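1. This is the structure alone, sequence omitted:
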């Protein structure tokens, strides 16, 4: 508050100035016309410097008036920060019309660690002009620099938030500060676009999915900003106006990570980081980071490294802050964590070596699949959207203890187990979950893991039916199946997690299971074991067909045919007749009937 006892200014002027305390200007301006007119008029009347201080919300905190040598820029109520600039902005007038900041102005701004200091040149004979002093980071140092403006409109276009962010980053990285320079906690701002013609998963659900991805990757989501646009901005992903909003959010919430809901190109990453001073990654980077966390086998780790290197190769020019970080954090984990060489030829060599090693694994897996086929061992592969309950169902079918928990991409390495012997003779594989906006190159990198899907005799498409967006998730999975060439596989739709529905909804869905075989669809709860016996039954029916009995009269001299029946484990009984062995067998659709047609007596 201004004090007329010290300034010798008429009380009415003091009151008018004090009335500004608590006034809040619009967020998009540094100074508005209303405040400017009051400051100019009081300056011309009193021939003194008039000063106001606003906070980062543009609310006037305190005021002062006096000579250049006596007006006080600071205030006893100021809250000081050691991790960032103080959240204050000083605006004051210069009687005589010279807007340039004085040495005393710069000294005060530096001492108080102000976000900015603005001077207004006020004189009756010349137009009002302005200057602004802001912290400028260059070559490892931070000093206050000055900008001059002829109009208020030009002043209000100044990108102050950009300078604040860079200064705050500099202060945090300064080893002379009394706090840890390495910021271990990743505080994320999520950004997404609602584009016309977007089909499938709605933006609100896609952003919630991104939130879960960041959480699974170990980050903390602080804020979320979305924008409706006709198309993705090729420069900043979002529009320029929205970018300014992002900068304010980053500043107010101490954000140190931006995560885009779509894949960004190298130019967009570089531009966003340059404008905000904040590490920027996209949805693909988060997914790769989660893959790196969950890959346990040599095969899985190789696939993660291949995917990481392919991504980095395509984004080599734009990895900015991410590339320069030697510490950890989202986007830096996994087998590809060591410092990435910027020589493209070297990266290509790494890619060739990785692809060769994975190809050797693929050939080995193909041989295993061929051997299983020769031995007539059927395989069933679980597929589905991530977090649909595949691993829980896998454990039910195989009596295994694969890790299951609520999270995205908990399963990365393909797991193959024998089904519970009481319910059949086939193998079950649990594979990585699919997700919306999964880049094609990423799918190709995980071809080894998805090979179990390609070679399977039957796919169980597991769906979280409790998710209101499950139909769109089904479309995502079907598209990925088509991409990997498995779109024509025999599929049973498994609508899981009915335990999350109301009892009435559960009863209605369980009734539909009466036609499960015909519809190739079943409603279950893997967690609670609901309808699991029906699932075993439908799998066996689809894999081997309906069982039926047949009688064959095999001559005593054809020991080879009898031995073959025993080898196929289809013999139920043998009755020794005068003409030969009357053998009763239990057969299914895959039984080689043509080999025994001449001995067929009857089909029971």
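-> Sure, I can see it. For clarity, every value in this text was computed on a predicted model and none was experimentally measured.
2. C-alpha from now on. contacts and neighbour counts both.
-> Fine.
3. all strands of the stretch 401-550 of the chain, in order?
-> Per DSSP state E, counting those that start in this stretch, the stretch 401-550 of the chain carries strands over the ranges 415-418, 426-430, 458-464, 491-496, 521-523, 548-554.
4. so which helix or strand takes in residue 73?
-> Secondary structure assignment for residue 73, by DSSP states H and E: no helix or strand.
5. Pretty sure it sits against residue 91.
-> No - using CA atoms under 8 Å, residue 73 is not in contact with residue 91; the gap is 9.3 Å.
6. between the two, which one's more packed in?
-> Using other CA atoms under 10 Å, the more surrounded residue of residue 73 and residue 91 is residue 91, with 23 against 20.
7. Second structure for comparison follows:
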């Protein structure tokens, strides 16, 4: 394959390039003296840089023609990285003025994960010296590569053994048996203008999200930049370091804390040849794993399709000649257009199904209103302990784990307060900062449940050092959902993990009550305050909070979405 700047070449010159494309060198040599001499002769005649990509077997995979100062390496998607590490290709090319390896050469070595980058220094007599560089598992003098001493073409031997040893050095950093466990292995990346403390807080939360998605976190990278690179998000040098880290640790996934646009995902993927996702996509994946109900699955599918629609990149130009002009538009629909149409059709069907679900929910709420029972809704930041509290209050067995978004599907149970007051208590999906807009829209039917609440119970994780920020996030989202006018009882949970004087200060600042969701003996203040708020709200509505105890024993389920 001959690529690059071939315009204006004569037939004889093209044939000379074709002869180079048919060459083969010994696997133990970086390049043979004959091939080096031939590259120099063609480059001297064309006054352009000329190079080849050689496989480990010594086969010429591509011949490249550049200009006087540089050479362009073609896309290497068809070449899989050997052993998940180095590419299995080495680049050998000429420098017309006898200069050393350039910065561009070293960046290509790094970004393309080449086995080696070699420059053939030349003069009018042909090839003189080889200047080569290769990647290293650990930086040497703050550089991710090592430049070898100059060599004469043909005197370099044992190249195959050298590369095998280099691969072993990369492999030692992480045992293969661990990375082959079928789980994604990720490097977490944040590029932000925020302070170091704020950036680290957001990164810690991203790590928790990754844990919830069962992703192995190998490394984290935080880069503070006042101005974000519009194409690659971070600097090219930093991206190169991340690539080398991924190479050393056998990472197969990059997760960005910031939301990426489709163009940025493509650019980073093209540079790194790794899968790239952002925080939004990670949250969507967690929701897709955890949704159990029909409604939840519909909502997640809709959110994922809306997220995916602007990110479709599949192109098929095979029929492009048929699409132009009158009478040619019908048969020429591209694959991309077909995919978009199918997604839009599916979105329309999902919207209809969710409307049906919303009507069913409204009917259930109507029946509940007829029974004249007040409603308490648990809200709060994800992993604050809402599901655990509901389980302990009602002797239920809802899934409750120490993970972000362990519970997604809304659940309702009946609870009897002292003095024969019965209420419906509901658990809803947890909130999180920067909750994806697609999810907020998709869960509209679920969040409508909150509008039927008489009292909101805002559960707060007292043991989390960033609980103040979490309270603000929840209050902002409640305001966005127009729920900030409802009576709200703040409840600090997990007090068994916090010093008593700290809890006392929290209660004073937020006018709240405290408990441990695992210990029913701590529920007294919460039950008294909740009962008081329910009766006050219910009396204003003219309702009756009394229930028929014999007919409805305490803590029996009203409805459960699982």
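-> Okay, I see it. For clarity, every value in this text was computed on a predicted model and none was experimentally measured.
8. Quick TM-score on the pair, please.
-> The pair, once superposed, lands on a TM-score of 0.65 when counted by TM-score structural alignment, normalised by the length of structure 2; 418 aligned residues with a CA RMSD of 4.5 Å.
9. any common contacting residues for residue 73 and residue 91 of structure 1?
-> 51, 53 (CA atoms under 8 Å, 6 or more residues apart in numbering).
10. tell me which residues in the top helix by length along structure 1 are buried?
-> Counting by DSSP state H, the longest helix found in structure 1 is helix 344-374. The neighbour-count check on helix 344-374 of structure 1 (16 or more other CA atoms under 10 Å) flags 347, 350, 351, 354, 355, 358, 362, 365, 366, 369 as buried.
11. And the fifth one, what's its match in structure 2?
-> Okay, so that is residue 355 of structure 1. Aligned by TM-score structural alignment, residue 355 of structure 1 pairs with residue 351 of structure 2.
12. If you count neighbours, what's buried in stretch 106-126 of structure 2?
-> 106-122, 126.
13. Helix, strand, or coil at residue 51 of structure 1?
-> State at residue 51 of structure 1, reduced to three classes by DSSP: H, G, I helix; E, B strand; the rest coil: strand.
14. The closest residue to it other than its chain neighbours and residue 72 of structure 1: what is the separation?
-> If the residues on either side of it in the chain are set aside, residue 51 of structure 1 comes closest to residue 92, at 4.1 Å by CA to CA, 6 or more residues apart in numbering. Distance from residue 92 of structure 1 to residue 72 of structure 1, counting by CA to CA, to the nearest Å: 11 Å.
15. Tell me which of the two has more neighbours.
-> Using other CA under 10 Å as the criterion, residue 92 of structure 1 and residue 72 rank with residue 92 on top: 26 against 14.
16. Does that one touch residue 52 like I think?
-> Yes - Residue 92 of structure 1 lies in contact with residue 52 (CA under 8 Å); the separation is 6.3 Å.
17. Now for the equivalent of residue 464 of structure 2 over in structure 1, how many residues are close by?
-> By TM-score structural alignment, residue 464 of structure 2 lines up with residue 467 in structure 1. When counting by other CA under 10 Å, one arrives at 13 neighbours for residue 467 of structure 1.
18. Could I get the contacting residues of the match of residue 355 of structure 1?
-> residue 302.
19. same thing but 6 Å
-> By CA atoms under 6 Å, 6 or more residues apart in numbering, the contact set of residue 351 of structure 2 is empty.
20. can you check residue 187 of structure 2 too?
-> Counting by CA under 6 Å, 6+ apart, residue 187 of structure 2 has contacts 218, 219, 220, 254.
21. Now do the SS call for the second one.
-> Going by three-state DSSP, the secondary structure assigned to residue 219 of structure 2 is strand.
22. Map it across to structure 1 for me.
-> So, by TM-score structural alignment, residue 219 of structure 2 is matched to residue 223.
23. list the contacts for that match?
-> Here residue 223 of structure 1 is in contact with residue 189 (CA under 6 Å, 6+ apart).
24. What separation do you get for it and residue 285 of structure 1?
-> Taking CA to CA, one finds residue 223 of structure 1 at 19 Å from residue 285 of structure 1.
25. again, but for residue 498 of structure 1
-> Taken as CA to CA, the span from residue 498 of structure 1 to residue 285 of structure 1 is 33 Å.
26. hey, where'd the helices end up in the stretch 301-450 of structure 2?
-> 320-323, 335-370, 386-394, 437-442, 444-451 (DSSP state H, counting those that start in this stretch).
27. Mind putting the ones you listed into a markdown table with distance to residue 529 of structure 2?
-> A markdown table is the format used below for those (distance: least, CA to CA, whole Å):
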| stretch | distance to residue 529 of structure 2 |
| --- | --- |
| helix 320-323 | 69 |
| helix 335-370 | 23 |
| helix 386-394 | 15 |
| helix 437-442 | 30 |
| helix 444-451 | 19 |
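28. mind checking which of the ones you listed is nearest residue 186 of structure 2?
-> Proximity to residue 186 of structure 2, assessed across the helices of the stretch 301-450 of structure 2 by CA to CA, is greatest for helix 437-442 (23.6 Å).
29. Check which helices and strands that closest one sits against.
-> Using 3 or more CA pairs under 6 Å, 6 or more residues apart in numbering; DSSP states H and E, the elements in contact with helix 437-442 of structure 2 are helix 294-308.
30. which residues in structure 1 does the helix it packs on align to?
-> Residue span in structure 1 matched to helix 294-308 of structure 2, by TM-score structural alignment: 298-312.
31. mean shift of the matching stretch relative to structure 2?
-> Comparison of stretch 298-312 of structure 1 with structure 2 after fitting gives an average deviation of 0.8 Å (mean CA distance after the TM-score superposition for structure 1).
32. ok so, going back, in the contacts of residue 187 of structure 2, which residue is surrounded by the most others?
-> That'd be residue 254 among these, by other CA under 10 Å, with 25 neighbours.
33. What is the equivalent residue in structure 1 for that one?
-> Aligned partner of residue 254 of structure 2 by TM-score structural alignment: residue 258.
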